[in-house]
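1. What follows is a predicted structure for the sequence shown.
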Amino acid sequence: MASSTPRRTVLAAALAAVAGTSVASTAPATAAPVGVGVGGRAPEPALVDNRFWVSFTDWRGGDHAGTRVVAGRRPGLVIGTPLGVTDYADPHAGATSAWEYASWTSPVHHSTVPATEVIASWNADTPPGTWIQIELRGTYNDAGATPWYVMGRWAAGDGDIRRTSVDGQSDGKSSIWTDTFAVDDAASGLRLDAYQLRLTLYRAPGTDLTPTVWRLGAMASDIPHRFTVPASTPCLARELAVPRYSQNTHVGQYPEYDNGGEAWCSPTSSQMIVEYWGRRPSAEDLSWVNPAFEDPQVCHAARFTFDHQYDGCGNWPFNAAYAATYPDMNAVVTRLRSLTELEALIRAGIPVITSQSFHKEELTGAGYGTSGHLMTVIGFTEDGDVIANDPASPSNEAVRRIYRRREWENIWLRTKRYDANGKVRSGTGGVCYIFWPDRPTPGQKRALRSLGLL
């Protein structure tokens, strides 16, 4: 099995039910094209808006309630004077504990793209005895407002709380699907025009411990319903030297984390990129792993991306947050609008983890079908075909694959697809993880800035 994605399968079914089963593709209005195209080409439509709070000025803004800003090369937010003590009943640990807390609420961000979906990301350090909660509240284009939605309760470790998303959140207009805010009926024209993020920092009472949050933000998007996307023109031949790890060599290992290796496509991909950037867990970090297991760092990544509510390792922001626990790393979840944008990142030396769904016949050479799978794009051939480290491979040596460009870009960028039974399901519409070091090269800065990530 390439991936374990029960929630994403449920989301696909829900969105398909809203859209119906017609093959007609109806594209909602999008913002006018902005920016400059790559290589003199016309710019892509403005379908994606990224907004992240990262600078000292960013953190000074907003509404502080017991938090303060720390300066330095990586400015961040910490607990100053706690507002008080509150109890948290952890549904996955079966225990209730008291925590001091403080919060920060961002300014209202008016998205350049009235959105059907929003995904938050954060980069933080949570020493033992601390954790954080991320929430989102927005306003619709009908002047209505959402409640505060919990986008995640997160800690780098698992000794204090159980890292979790929160199910069952909806206001009748929108819902939270594990890590994704989604308008329930995009065809109605309802969109999220603006949003705020609220960050609550927790620590053990009577201590001076604190989380430190360096990055908080979200990707808002309105990707048209589409079964196919226009073919792009190849413009790059380059391959990055990314470590290769197979999820399938871990089948049966630590089944308490998403049924073991057969479902570890996301943490396996994340670990490949963490190590590409020269970071990896220490021997002490890995001391809990059975020494008979090869590539123990993959087991480590699975454990520390695991979402106890989702019951899997495929929570997108949790994977990004895991990558950012390594020294001086940044990580976000976003969408790219085209394979051309992905080529620009590869040109700059930045590999990209992509999410896609397909049945076996749609991707020549894969040898499997999946309702949701993560793989790492590491380059392009002279013909423009995609070079991917695909963790759904029988061995580390077999991880490097070459996939046909036209097939691959379509399964990644589409938002509608047919499953093996002919039923309409959703596609991810270009979702990806992007990780990069805190001191990128000038070329990497340009590539990241063009996407609104710096």
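-> Nice, thanks for sending it over.

2. can we go C-alpha only for contacts and neighbour counts from here?
-> OK.

3. show me where the stretch 1-150 of the chain has helices.
-> 6-19, 56-60 (DSSP state H, counting those that start in this stretch).

4. now do the stretch 151-300 of the chain
-> Using DSSP H, counting those that start in this stretch, helices in the stretch 151-300 of the chain cover 265-276, 296-303.

5. Mean neighbour count, these: which tops it?
-> helix 265-276 (a mean of 27; mean count of other CA atoms under 10 Å).

6. what sits against Arg337?
-> 44-45, 47-48, 413, 430 (CA atoms under 8 Å, 6 or more residues apart in numbering).

7. Spit out the contact partners of Ala447.
-> Per CA under 8 Å, 6+ apart, neighbours of Ala447: 344-345, 348.

8. Which one of these is nearest to Phe304?
-> Checking the contacts of Ala447 against Phe304 with CA to CA, the nearest one is Leu345 at 26.7 Å.

9. take the one below as the second:
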Amino acid sequence: MPPLPRRSRHVPLLAAAVAVTLCAALPVPAGADEPAPSARRNLTFVAHTSFDTAVQLRSGTRSATKVAKGSVRLKSPKNTRAFSGRRYHVGTWTSPWVTESSDLSELIPSWQASTPGDSWIEVRARVRSAAQTVGSWDTMARWSSTDRWIKRSSLSGQDDDLARVNADTLQVPAGATGWQLRVKLMRRTGSKAQPSLDRVGAMASRVLPRTAGTPASKAGVAAGTVLDVPAYSQMTHRGHYPQWGNGGEAWCSPTSTAMVLQYYGVNPAAGQAFTPAGHADGIVDWTAQQVYDHGYRGTGNWAFNTAYAGTLLRSSHVTRLPDLAAAEPHILAGTPLIVSVAFGRGQLTGAPISATAGHLMVLVGFTPEGDVVVNDPAAPTNASVRRTYDRAQFENAWLGGSGGITYVLED
């Protein structure tokens, strides 16, 4: 019997300093008492399941695809579909059902793929209720590593049966206990392009809001460790490229992604040389282009950021972490984390912005006392990006704002 797909316990992050909040914690039902802190852990559920080895990928069902060299690839596809005035051969990989130990209210898929030439992938998801009602397939993304042939896009809406799509998140208002993914691989008819699916998975969760005044986690193994992540300000790009979000406040996610990729030394030469007239750090503009979601019309799609990073790194995914204690082993291992926060006026002392409904930054380490060291791209200059935040305030902004959403990018 093949081993189960790798599972890890984590918690999710909010991915954009834009007006739209892409991921919100579930409210306590009207009239319900706020659960005691000791009970809250039992009411919060997060699980990440990933199919990324050949054995795990072979556990899925395949049509006109094969598993070769550790990836799903097309195998003599016969079926075709029309899209954007062109015709494509289609192959499909469908995951087995993943049954969770608790009810989920959100599902956030993420993937790593290669799409050379005129090829692309489509990612779909569906859920199953505790009563064994199976929802319809909802299209989460049409994705390619380039916008040359198709426009990379999420498909919000699809309000039907059990779930609805909100950019990168499948929302399940009534809850579900199981889920399944389907990935379609497409290549232009007559082409020899070979798209591949290298990893796919999803983070299932049900997260309650964090109550004000919840004690911070205690400083742990990474106290005193700070990673040398290069600093980029998103604000120095204000007004750049309206077609990719217009820079400035809208670019916290690609700026954070660019910083981590620069830390690993994998930003591509083309991106490094992307220096539009009149400003520096063209790699930030380049990254914004690579992660831009034409459906959402922004650069804050969590899965699109990790999918782009995954074309350059060994591993990338979106998840949730329960607290800073869970983040510390990543920092100790040399892995900076991109985290999503939200806070009101006066709730994060020293922040370059007074308040935000959703903002991404890079967690780069901890002081010896356990306070949080970050690269906050909302700072006005590169020189002011490195910041230190109070541990309790930061943890409240992160867990209370997005439920702990995090991009884990590993070299």
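-> Looks like it came in fine. Since this is a predicted model, take the numbers as computed values, not measurements.

10. care to give me the TM-score?
-> Here the TM-score for the pair of chains, by TM-score structural alignment, normalised by the length of the second structure, is 0.89; 393 aligned residues with a CA RMSD of 2.5 Å.

11. circling back: can you put the helices of the stretch 1-150 of the first structure in JSON lines and add distance to Ile161 of the first structure and mean neighbour count?
-> Below are those laid out as JSON lines (distance: least, CA to CA, whole Å; neighbours: other CA atoms under 10 Å):
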{"stretch": "helix 6-19", "distance to Ile161 of the first structure": "22", "mean neighbour count": "18"}
{"stretch": "helix 56-60", "distance to Ile161 of the first structure": "26", "mean neighbour count": "18"}
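
12. Rebuild the ones you listed as CSV, extending it with distance to Pro291 of the first structure.
-> Listed next are the helices of the stretch 1-150 of the first structure as CSV, based on distance: least, CA to CA, whole Å:
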stretch, distance to Pro291 of the first structure
helix 6-19, 31
helix 56-60, 43
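
13. aligned partner of Thr146 of the second structure in the first structure?
-> Counting by TM-score structural alignment, Thr146 of the second structure corresponds to Gly157 in the first structure.

14. Give the burial count for the residue nearest to that match when sequence neighbours are not counted, as a bare number.
-> Closest residue to Gly157 of the first structure apart from its sequence neighbours, by CA to CA, 6 or more residues apart in numbering: Phe304 at 6.6 Å. Other residues lying near Phe304 of the first structure total 22 when counted by other CA atoms under 10 Å.

15. again with Asn123 of the first structure
-> Asn123 of the first structure: 25 neighbours (other CA under 10 Å).

16. re the thing from before, of the helices of the stretch 1-150 of the first structure, which approaches Lys360 of the first structure most closely?
-> It's helix 6-19; of the helices of the stretch 1-150 of the first structure, that one is closest to Lys360 of the first structure (CA to CA) at 16.6 Å.

17. which residues are in contact with that closest one?
-> Contacts with helix 6-19 of the first structure, where a contact means CA under 8 Å, 6+ apart, come from 177-178, 184-185, 187, 310, 371-372, 416, 424-427.

18. and these, which two are the farthest apart?
-> Of all the pairs that the contacts of helix 6-19 of the first structure form, the one spanning the most space (CA to CA) is Ala187 and Tyr310, at 27.3 Å.

19. These two: who's more crowded?
-> Neighbour totals were compared for Ala187 of the first structure and Tyr310, and Tyr310 leads with 21 against 15 (other CA under 10 Å).

20. Could you find the counterpart of the more buried one in the second structure?
-> Under the alignment by TM-score structural alignment, Tyr310 of the first structure pairs with Tyr296 in the second structure.

21. Its match reaches Ala167, doesn't it?
-> Yes - shown here, Tyr296 of the second structure and Ala167 form a contact pair, counting by CA atoms under 8 Å, at 6.2 Å.

22. and for these two, which residues touch both?
-> Here Tyr296 of the second structure and Ala167 have 154-156 as joint contacts, going by CA under 8 Å, 6+ apart.

23. Give the aligned equivalent of Pro116 of the second structure in the first structure.
-> Correspondence of Pro116 of the second structure to the first structure, assessed by TM-score structural alignment: Pro127.

24. Tell me, how many residues neighbour its match?
-> Count around Pro127 of the first structure with other CA under 10 Å applied: 16.

25. cool, and the one 5 residues further on?
-> Taking other CA under 10 Å as the criterion, the count of residues near Ile132 of the first structure is 25.

26. so what's the residue nearest to the spatial centre of the second structure up against?
-> Nearest to the geometric centre of the second structure sits Trp302, at 3.1 Å (CA atoms, centre = their mean). Shown in contact with Trp302 of the second structure (CA under 8 Å, 6+ apart): 14-15, 168, 318, 407.

27. Equivalent analysis for Ala27 of the first structure, please.
-> Neighbouring residues of Ala27 of the first structure by CA under 8 Å, 6+ apart: 223-226.

28. go with 10 Å
-> 187, 222-226 (CA atoms under 10 Å, 6 or more residues apart in numbering).

29. and if you look at Met151 of the first structure?
-> 119-121, 133-136, 164-167, 169, 176-181, 197-198, 317 are the contacts of Met151 of the first structure under CA under 10 Å, 6+ apart.
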